[in-house]
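Below is the sequence, then the predicted model.
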Amino acid sequence: MLERGPGPSPAAERQEWQQALVTLGCQLAAVGPRQHEDWLVDAAAVLQFRTRDPRGWLLDAHTRWPERTRHSPYYPFDRLEPHHLDQHLELLTHETAVELTALHWAATPYGGFEPPGASDPERRRRLESGARTLLARFGPDAEYATNAEDLSGGTEAHWYRDGFSLSCFAGVDAQRDGLISDFGILAVSDTEVGAFWNFLID
């Protein structure tokens, strides 16, 4: 009989990953298979909610929005096509992706952005640990992208004030409902594409 090697069991790994979503306060998460060399094609499918999590880790609640109807099937997004994503995404290093993913906690309704755990080092540690857990699923060679712009200065102190802007993906219906801004991360491996998004409400 084969013995399991060191490391968490699949069930424990799944539970840890799901807890990371909760810790980060991620309002919308979706994962789908990567099936094309150009991963923007698969990212568009994920953001259009045309895929399912290949591992079955993602709870339906993370992709189910009551406002999604046949008139607005991709709510809270418009129908995002690969060419649109190509023009409005910025590639990230792994460490910057961790920093931005940890920032998700601040992108809560009616809130603004500030460094994760700025006044609470322990909370910062938890958020960064959650971000690393979330992104570890996509492996050491993953690629990352975001709709945040002007990140050439990195994520040093006050980067979010000095040069942080967003190319928002929220659709017309969502904007009409008060979702005035959105902020997300794409994580891409050889086999999977994940989208993790939050929204600010007017």
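Received, thanks. Numbers count the residues shown, from 1 in each chain.

from here on, contacts and neighbour counts on C-alpha atoms
Fine.

Relative to Thr93, how far out is the spatially closest residue to Val46 that is not a sequence neighbour?
Of all residues not flanking Val46 in the chain, Gly32 sits nearest, at 5.7 Å (Cα to Cα, 6 or more residues apart in numbering). For Gly32, the distance to Thr93 (Cα to Cα, to the nearest Å) stands at 21 Å.

neighbour count winner among the two?
Looking at Gly32 and Thr93 with other Cα atoms under 10 Å, you find the greater number of neighbours at Gly32, namely 24 against 12.

isn't there a helix covering that one?
No - with DSSP: H, G, I helix; E, B strand; the rest coil as the criterion, Gly32 is located in strand rather than a helix.

Tyr74 versus Cys168, what's the distance?
15 Å.

next one: Ala61
15 Å.

Could you check which of these two is surrounded by more residues?
Tyr74 (20 against 10).

List the contacts of that one.
47-49, 68 (Cα atoms under 8 Å, 6 or more residues apart in numbering).

what do you get for Ser152?
Taking Cα under 8 Å, 6+ apart as the definition, Ser152 has no contacts.

can I assume it sits in a helix?
No - counting by three-state DSSP, Ser152 falls outside a helix, being coil.

where do the strands sit along this protein?
28-33, 90-92, 143-146, 148-149, 165-166, 179-188, 192-201 (DSSP state E).

List the buried residues of stretch 108-118.
108, 114-117 (16 or more other Cα atoms under 10 Å).

Give me the distance between the two termini of that stretch.
End-to-end for stretch 108-118, by Cα to Cα: 16 Å.

Below is an additional structure, to be compared with the one above:
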Amino acid sequence: MRSEPAHDPTRGPSSCLDAAIWSAAVEMYRHRYSFIAVGPRTGEDWLPDVAEIMRRKVADPRGWRGKDPEVGEPELLEDPAFPFRVPPVDEEGAAEWRSGLFAIPRHSVKRLLVMLATNEMNVPRQHNFAERRAGMERHAAAILSRFPEGSTFFTNTDHGGENPDFYERVSTCWPLSQYVWDFGLLAVSDDEVALIWSFDAS
């Protein structure tokens, strides 16, 4: 009898993913200076959708939890996108902004999400990582499962080339914020755009 291949819940819409599971996954970032938000994708060019998320102008299409460490902070009164550098609307400026993004394969996303939740965005230096790894990877897989097969993923480092391993120390980035050191995931599906970004404000 031919055996059926094992189901990989991260490769398509998960029937198990709901608001509670998503919220628990977001909680993984509770000790990090991290921004987590999902907005609607409104067109072929998703860059304007990224700008709307950065400016806090759109809500999660599913009404699910996000994370915004700047809520209530005075910086938002002066700059609604703080701490992000919003992509320019002109073609040349937008192209330059995009040049700091690098496509990564789906199989690298889970480790990136885990790395973004570590204390120093540095897995080798994360205290008790061996004990926490399984739980963190479970939460990362839940986040990834929101974005079905065919989604595209970007980050702001070229670490590892076409097959990066984010459990290695990552030493370069192209900041998308006003800080000199940040890392994140930009996920784009047919219907949604997500920013999951962590910052070092030191």
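Looks like it came in fine. Predicted, not measured: the structure shown is a model, and the values here were computed from it.

how many degrees apart are the helix ranked longest in structure 2 and strand 181-188 in direction?
Assignment by DSSP state H gives helix 129-145 as the longest helix of structure 2. Going by axes from the mean of the first three to the mean of the last three Cα atoms, to 10 degrees, helix 129-145 of structure 2 is angled at 40 degrees with respect to strand 181-188.

Give the buried residues for helix 129-145 of structure 2.
Buried, per 16+ other Cα under 10 Å, within helix 129-145 of structure 2: 136-137, 139-145.

what's the counterpart of Asp49 of structure 2 in structure 1?
Matched to structure 1 by TM-score structural alignment, Asp49 of structure 2 sits across from Asp42.

wait, that match sits on Ala30?
No - taking contacts as Cα atoms under 8 Å, Asp42 of structure 1 lies outside contact range of Ala30: 11.6 Å.

what residue of structure 2 matches up with Glu95 of structure 1?
Glu95 of structure 1 maps onto His107 in structure 2, by TM-score structural alignment.

what's the burial count for that match?
His107 of structure 2 has 14 nearby residues by other Cα under 10 Å.

ok, it to Ser177 of structure 2 distance?
From His107 of structure 2 over to Ser177 of structure 2 (counting by Cα to Cα), the distance is 26 Å.

quick revisit: the residue nearest to Val46 of structure 1 pairs with which position in structure 2?
Per TM-score structural alignment, Gly32 of structure 1 is aligned with Gly39.

residues touching its match, list them.
49, 53, 58-61, 192-194.

among the residues you listed, which ones are buried?
Neighbour-count burial (16+ other Cα under 10 Å) applied to those gives 49, 53, 58-60, 192-194.

For Ile80 of structure 2, which non-adjacent residue is closest in space?
Rather than Ile, residue 80 of structure 2 is Pro. Arg55 (5.1 Å).

burial count for the one you found?
Around Arg55 of structure 2 there are 18 other residues, counting by other Cα under 10 Å.

Arg50 of structure 1 too?
Neighbours of Arg50 of structure 1 using other Cα under 10 Å come to 12.

Check whether Leu47 of structure 2 really touches Glu91, as I assumed.
No - judged on Cα under 8 Å, Leu47 of structure 2 makes no contact with Glu91 at a distance of 11.1 Å.

Looking at those two, which is more packed in?
Leu47 (19 against 9).

Could I get the contacting residues of the nearest residue to that one once chain neighbours are set aside?
Spatial nearest neighbour of Leu47 of structure 2, chain neighbours left out: Pro87 (7.1 Å); criterion: Cα to Cα, 6+ apart. Each residue near Pro87 of structure 2 by Cα under 8 Å, 6+ apart is listed here: 47-48, 50-51, 93-94, 97.

any idea what Pro87 of structure 2 aligns with in structure 1?
Match for Pro87 of structure 2 (TM-score structural alignment): Leu80.

Over to Arg62 of structure 2?
Match for Arg62 of structure 2 (TM-score structural alignment): Arg55.

Distance of its match relative to Trp17 of structure 1?
12 Å.

Between these two, which has more neighbouring residues?
Legend: neighbour count by other Cα under 10 Å for Arg55 of structure 1 and Trp17, higher for Trp17 (22 against 12).

isn't the more buried one right up against Leu134?
Yes - in this structure Trp17 of structure 1 lies within contact range of Leu134 using Cα under 8 Å: 5.7 Å.
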